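Chemist: coordinates only, no sequence provided:
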């Protein structure tokens, strides 16, 4: 079976994405910022949640949150019209195909509804995971919105 970075590269081959392998872990936003040499806010945290809809149906949701923000679950619930639960490691892997710490914003086996923290627009370039805790790629915030089909919303809080 292909590694996370190999699967990410194959899934995004049609896009102008150039992943970079870092010598040190990028598992946390602080580690990623240190490895890349950017502000913590320019790191994209790909956080998976479960939206529980009024009819009790459940849907994985990917929140792309500014590295210096926390996900505002109340704001996310309002955007989605659903109750929000944190996804466990197994659910993250099942819905995205990747392990926590290396979840990219796109390149999943099936589409995942995505909400993008509007605060990412503060940056010209942001850095996201590319399939492992050592692989990242740069993009503009607008590229992430376009590539993921994500909805821009105020879902981050400091």
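Modeler: Everything's here; your move. In this text the structure is predicted, and so the values were computed from the model without any measurement.
Chemist: only C-alpha atoms for contact and neighbour calcs from this point on.
Modeler: OK.
Chemist: leaving out chain neighbours, which residue sits closest to the residue nearest to the spatial centre of the chain?
Modeler: With distances taken as Cα atoms, centre = their mean, the residue of the chain nearest its centroid is residue 46 (2.2 Å). Spatial nearest neighbour of residue 46, excluding adjacent residues (Cα to Cα, 6 or more residues apart in numbering): residue 64 at 4.8 Å.
Chemist: what's near enough to touch the one you found?
Modeler: 44-47, 105, 114-117 (Cα atoms under 8 Å, 6 or more residues apart in numbering).
Chemist: which one of those residues sits closest to residue 128?
Modeler: Proximity of the contacts of residue 64 to residue 128 (Cα to Cα) peaks at residue 44, which lies at 5.0 Å.
Chemist: tally of neighbours for the closest one?
Modeler: Around residue 44 there are 29 other residues, counting by other Cα atoms under 10 Å.
Chemist: here's the one I want to compare it with:
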């Protein structure tokens, strides 16, 4: 199960105990916000796109949508989301638990600027009933992101 891979990943940093698991689903922004009792915007949702023959992850604030023009301008390709089967195969996590931790080696990860307005955000941890609270600096460090980008609608 992917959550075990994420726990093992965070174990090297002594942070596996910070992972929260719920008795309810956190598979969507709304469900995660309800499980955590936080505003939906603080959920760090991980979107999976196809770039050539590998996956590209963009982590955004829960209240944001990707702007196709900004995405194309930044990456030079059309924003084409992966199918659920491709997400499993190319990222290593299933839809509902996709996160930027313990992913397949060739996955590129980017963080959207929309999250920087919060002290902490809550990305999933490999299952549809988990999350971890991280500062934006921690998210950047532990996700091994290539950088901060601005590809969302109406933000900035």
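Modeler: On my side now, so go ahead. Nothing here was measured: the structure is a model prediction, and the numbers come from that model.
Chemist: so which of the contacts of residue 64 of structure 1 are in strands?
Modeler: 44-47, 114-117 (DSSP state E).
Chemist: CSV please, covering these and showing distance to residue 86 of structure 1.
Modeler: Shown next, in CSV, are these (distance: Cα to Cα, whole Å):
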residue, distance to residue 86 of structure 1
44, 18
45, 14
46, 13
47, 9
114, 15
115, 15
116, 17
117, 17
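Chemist: nearest to residue 5 of structure 1, of these?
Modeler: Of those, the one sitting nearest to residue 5 of structure 1 (Cα to Cα) turns out to be residue 46, at 15.3 Å.
Chemist: and that closest one, what does it touch?
Modeler: Per Cα under 8 Å, 6+ apart, neighbours of residue 46 of structure 1: 62-65, 103-105, 128-129.
Chemist: ranges for the strands of structure 2?
Modeler: Under DSSP E, structure 2 gives strands at 19-21, 43-51, 54-61, 108-112, 120-123, 130-132, 134-135, 147-149.
Chemist: now the third one: how far from the chain's centre is it?
Modeler: Think strand 54-61 of structure 2. 6 Å (Cα atoms, centre = their mean, to the nearest Å).
Chemist: let me see the ranges of the helices in structure 2.
Modeler: 2-11, 29-36, 68-75, 84-91, 136-143 (DSSP state H).
Chemist: what's the closest of those helices to residue 23 of structure 2?
Modeler: Closest approach to residue 23 of structure 2 among the helices of structure 2 (Cα to Cα): helix 29-36, 8.7 Å.
Chemist: what's that closest one packed up against?
Modeler: In this structure, helix 29-36 of structure 2 makes packing contacts with strand 43-51, judged by 3 or more Cα pairs under 8 Å, 6 or more residues apart in numbering; DSSP states H and E.
Chemist: distance between the strand it packs on and the chain's centre?
Modeler: 6 Å.
Chemist: equivalent analysis for stretch 90-101 of structure 2, please.
Modeler: Counting by Cα atoms, centre = their mean, stretch 90-101 of structure 2 is centred 8 Å from the centre of its parent chain.
Chemist: with distance to residue 81 of structure 1 as added columns, please give the contacts of residue 46 of structure 1 in a markdown table.
Modeler: Output for the contacts of residue 46 of structure 1, formatted as a markdown table (distance: Cα to Cα, whole Å):
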| residue | distance to residue 81 of structure 1 |
| --- | --- |
| 62 | 15 |
| 63 | 15 |
| 64 | 18 |
| 65 | 19 |
| 103 | 24 |
| 104 | 24 |
| 105 | 22 |
| 128 | 27 |
| 129 | 28 |
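Chemist: I appreciate the help and will end here.
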